[in-house]
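J.: Okay, predicted coordinates and the sequence, questions at the end:
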Amino acid sequence: MYRKFVKSSFDFIFALFALFLFLPILLLISILILFLDKLNPFFVQERVGKNAKSFRIYKFKTMTDAKDAKGNLLNEERRVTQLGKWLRKSGLDELPQLFNILKFEMSFIGPRPLPVYYIDLKDKLQRDRHRVLPGITGLAQITGRNSLKWPEKYRLDNYYIENQTFWLDLNIFLKTIYSSNGYDAVNFENVIPKKKAE
């Protein structure tokens, strides 16, 4: 019941409420990016969603398109703006994804959607994680995020899909807020069983 009906209803209602609540912040950030960084405020990219169907994800733009003499993009560290660093650290760069939730392309909680060029659907772990809508945050994000290797992230994503409940979603949501305030990521090793040896 929760997975099929309640979760999507909660997502839509809370996304609509959050959009009205954060609308002044969305407008302010857009203006700051436009005038301080001289950039289009929004970053749009093709990502892979539920059932491996692609969709366009929305984020605030945190990097310039600066290139070297050969026309290649500079590395990420040299392209991230000062405002962009703050947006990433605070998680506010993800706010535009409220629109993705309202379009039923994303959920608040779920596996993070990856760019289409990262996806190898021949890999079972990757293929299975597309059984649900992707999320703004998820179990892998609060467990270790970039410190985790890809197979471990996929394992966490699939564990979430098999065990999702309202209480697990609430737990992930609260720990996302906790970790975004500068606290360490949560260790879920005692919760999620190790993969059995083949």
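T.: That came through fine.
J.: switch to C-alpha atoms for all contacts and neighbour counts from now on
T.: OK.
J.: and the gap between residue 183 and residue 176?
T.: Separation of residue 183 from residue 176 (C-alpha to C-alpha, to the nearest Å) stands at 10 Å.
J.: out of those two, which sits in the busier spot?
T.: A count of neighbours by other C-alpha atoms under 10 Å puts residue 176 above the other of residue 183 and residue 176, at 21 against 11.
J.: element containing that one?
T.: helix 166-180 (DSSP states H and E).
J.: neighbouring contacts of that helix?
T.: 2, 7, 89-91, 109, 137-139, 141-142, 185-186 (C-alpha atoms under 8 Å, 6 or more residues apart in numbering).
J.: how about the residue most central in space within the chain, what does it touch?
T.: The chain has residue 136 as the residue nearest its centroid, 3.6 Å off, counting by C-alpha atoms, centre = their mean. Residues counted as contacts of residue 136 (C-alpha under 8 Å, 6+ apart) are 94, 97, 106, 107, 108, 109, 110, 112.
J.: let's bring in a second model and compare:
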Amino acid sequence: MKRAFDLILALIAALLLILPILIVAMLVRLTSPGPIVYWSNRVGRRNRIFKMPKFRSMRIDTPAVATHLLENPSQWLTPIGAFLRKSSLDELPQLWSILKGDMSFVGPRPALYNQDDLIALRTAQGVDALVPGLTGWAQVNGRDELPIPQKVALDAEYLHRQSLMFDLKILWMTALKVLTRDGVSH
């Protein structure tokens, strides 16, 4: 049922958001050299690596590490990168990953392939059994501000509480967080 929900919602969202997607793609192309979409290696269900797309918000020479590990993250942003990240518009291409089945709307955010500490903790808690999500319980409870052990504890809580109603609650909370830009890093 969750997969059917994801497919229907992703198709509806893609249709409703086609114009903003095209506008953002054009703005990325016009404001910085490089590809429009950045494909990063992410850890999916059962720790399988998949390519996750995002509108490129960072310069093409940015090191491939989590943003919080960069010494001065803002120096790597494209001219519209901060706006894309604060508005979460950089996440729109992930509708493709949801349609493809690599991601769900709700689940733990997919780790970067080199976030060994996060991957190990999630595996130890059984969270690796979940399909990663566009948003998740950890995202609506602190997003980028949470330390990794706390994120994993919230991911594990989601693993045990998951249901359609809980997913709908998380989606609603996500919409509120995005609209208020709460918990968004640069």
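T.: Now that the structure is in, tell me what you want to look at. This structure is a prediction, so every number in the text was calculated from the model and none was measured.
J.: Give me the TM-score for this pair.
T.: Once superposed, the chains reach a TM-score of 0.87 (TM-score structural alignment, normalised by the length of the second structure), with 175 aligned residues with a C-alpha RMSD of 2.0 Å.
J.: hang on, the earlier thing: and which of the contacts of residue 136 of the first structure is nearest residue 36 of the first structure?
T.: residue 94 (19.2 Å; C-alpha to C-alpha).
J.: Just tell me what the closest one corresponds to in the second structure.
T.: If you follow residue 94 of the first structure across to the second structure using TM-score structural alignment, you land on residue 91.
J.: what does residue 63 of the first structure give?
T.: In the second structure, residue 63 of the first structure lines up with residue 58, judged by TM-score structural alignment.
J.: That match contacts residue 78, correct?
T.: Yes. Residue 58 of the second structure is within contact range of residue 78, at 5.2 Å (criterion: C-alpha atoms under 8 Å).
J.: Out of these two, name the residue with the larger neighbour count.
T.: Neighbour count, other C-alpha under 10 Å: between residue 58 of the second structure and residue 78, residue 58 has more, with 23 against 19.
J.: ok, that one to residue 85 of the second structure distance?
T.: 10 Å.
J.: burial measure for residue 147 of the second structure, as a count.
T.: 11.
J.: Map it onto the first structure.
T.: In the first structure, residue 147 of the second structure lands on residue 149 (TM-score structural alignment).
J.: Quick check: end-to-end length of stretch 115-127 of the first structure?
T.: End-to-end distance (C-alpha to C-alpha), stretch 115-127 of the first structure: 14 Å.
J.: Let me see the contact set for residue 58 of the first structure.
T.: Taking C-alpha under 8 Å, 6+ apart, one finds 42, 43, 44, 45, 94, 96, 97, 99, 100 in contact with residue 58 of the first structure.
J.: That one: helix or strand, and which one exactly?
T.: Using DSSP H and E, residue 58 of the first structure sits within strand 54-60.
J.: Tell me roughly how far that strand lies from the second structure on average.
T.: When the second structure is overlaid, strand 54-60 of the first structure sits 0.4 Å from its aligned residues on average, using mean C-alpha distance after the TM-score superposition for the first structure.
J.: which residue numbers in the second structure go with the longest helix along the first structure?
T.: What stands out as the longest helix in the first structure, according to DSSP state H, is helix 7-36. Taken onto the second structure by TM-score structural alignment, helix 7-36 of the first structure occupies residues 2-31 there.
J.: what about that stretch, start to end distance?
T.: Taking C-alpha to C-alpha, the first and last residues of stretch 2-31 of the second structure lie 38 Å apart.
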